[in-house]
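Peer 1: only the shape, not the letters, is given here:
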């Protein structure tokens, strides 16, 4: 099986990306977040948010989609690292989701590889990301891609339930691809 085709998000992709994102939350965060919160996630509301943000900003935030056989099967978003109001030279992977029925096909790896490539080409020294502390599958995914927890942890609360996040980092300068299959 060949890898997915990675391209920038088009306005017409917003509904499918919302389906993937909501499905990803409901699958990946089951047991980590309150189920009523996950059940209440709305694909139409998420799609509306994507459409409203489409084309806004200074172009520093990049939304990528993965296609296989003409179907959008994954989405990733990266841009400048968000440290409060302070901008750093680092990049941040804001989100990466794959349609749950397509897990294990290398789609997430392809999206991450392209995000890393673009951030490296833009001159970012590191890529950072936040992941739920107790999301072991996601943490293994990032570790296989050369990321490591750097000791930073942020509180995150969903409907009164603590779901802390840990920060992962990866050097981009003169680094190999680092994604193991």
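Peer 2: Cool, got the structure. These figures come from a predicted structure and were not determined experimentally.
Peer 1: drop to CA atoms for contacts and neighbour counts, all remaining ones
Peer 2: OK.
Peer 1: what count of nearby residues applies to residue 86?
Peer 2: Using other C-alpha atoms under 10 Å, residue 86 is surrounded by 7 other residues.
Peer 1: and the gap between it and residue 80?
Peer 2: Distance of residue 86 to residue 80, computed by C-alpha to C-alpha, to the nearest Å: 10 Å.
Peer 1: also residue 117?
Peer 2: Counting by C-alpha to C-alpha, the gap from residue 117 to residue 80 is 14 Å.
Peer 1: comparison target, given below:
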């Protein structure tokens, strides 16, 4: 039974737990979508150093979902250089598999959109793997739509990502 779910800003001291969460949730999200050789290189240790730096960057914001005081999901944002009316970026939204389907991803997204709105953002954008149909449906249910932009990323092999965006209501 799931107890209290709390979303709070990740602090610089959370770098260790966030790195572990990033690695586990990344594996959960991409287990059947990305090559195993690539996924095997995504470890807590490989993520923790980056977390330590990003949690000190004032242009970025990360919120962690804690369940029973354990990290279960997170959302990361990048704020635009311009103060008002710019587009905020959702750079990551991940949840451990055991918490999928409970509305927690939707709560994380709402938290992220609230932070972007507070920073004066009029739109939010994100990138999603073209072949990640589940994530695409999730974002579409939350009002995101593909804007026609694509890019190729290397994740062991070349993969296409689609750019999604949505307006942020005032």
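Peer 2: Received it, and whenever you're ready, just let me know what you need. Everything numeric here is computed off the predicted structure, so don't read it as measured data.
Peer 1: neighbour count winner among residue 117 and residue 80 of the first structure?
Peer 2: For residue 117 of the first structure versus residue 80, neighbours defined as other C-alpha under 10 Å are more numerous around residue 80 (20 against 13).
Peer 1: what's the counterpart of that one in the second structure?
Peer 2: Counting by TM-score structural alignment, residue 80 of the first structure lines up with residue 79 in the second structure.
Peer 1: try residue 145 of the first structure
Peer 2: Under TM-score structural alignment, residue 145 of the first structure pairs with residue 142 in the second structure.
Peer 1: please enumerate the strands of the second structure.
Peer 2: Taking DSSP state E as the criterion, the second structure carries its strands at 5-9, 60-67, 70-78, 87-95, 123-129, 145-154, 158-167.
Peer 1: tell me which of these sits nearest to residue 108 of the second structure.
Peer 2: Ranking those by proximity to residue 108 of the second structure (C-alpha to C-alpha) places strand 70-78 first, at 6.2 Å.
Peer 1: which other helices and strands contact that closest one?
Peer 2: helix 15-30, strand 60-67, strand 87-95, helix 104-118 (3 or more C-alpha pairs under 8 Å, 6 or more residues apart in numbering; DSSP states H and E).
Peer 1: okay, the ones you listed in TSV with distance to residue 36 of the second structure next?
Peer 2: Shown next, in TSV, are these (distance: least, C-alpha to C-alpha, whole Å):
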stretch	distance to residue 36 of the second structure
helix 15-30	9
strand 60-67	27
strand 87-95	19
helix 104-118	25
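Peer 1: among the ones you listed, which is nearest residue 50 of the second structure?
Peer 2: Of all those, it is helix 15-30 that lies closest to residue 50 of the second structure, at 8.1 Å by C-alpha to C-alpha.
Peer 1: contact partners of the closest one?
Peer 2: 39, 42-49, 51-52, 55, 64, 71-73, 94-97 (C-alpha atoms under 8 Å, 6 or more residues apart in numbering).
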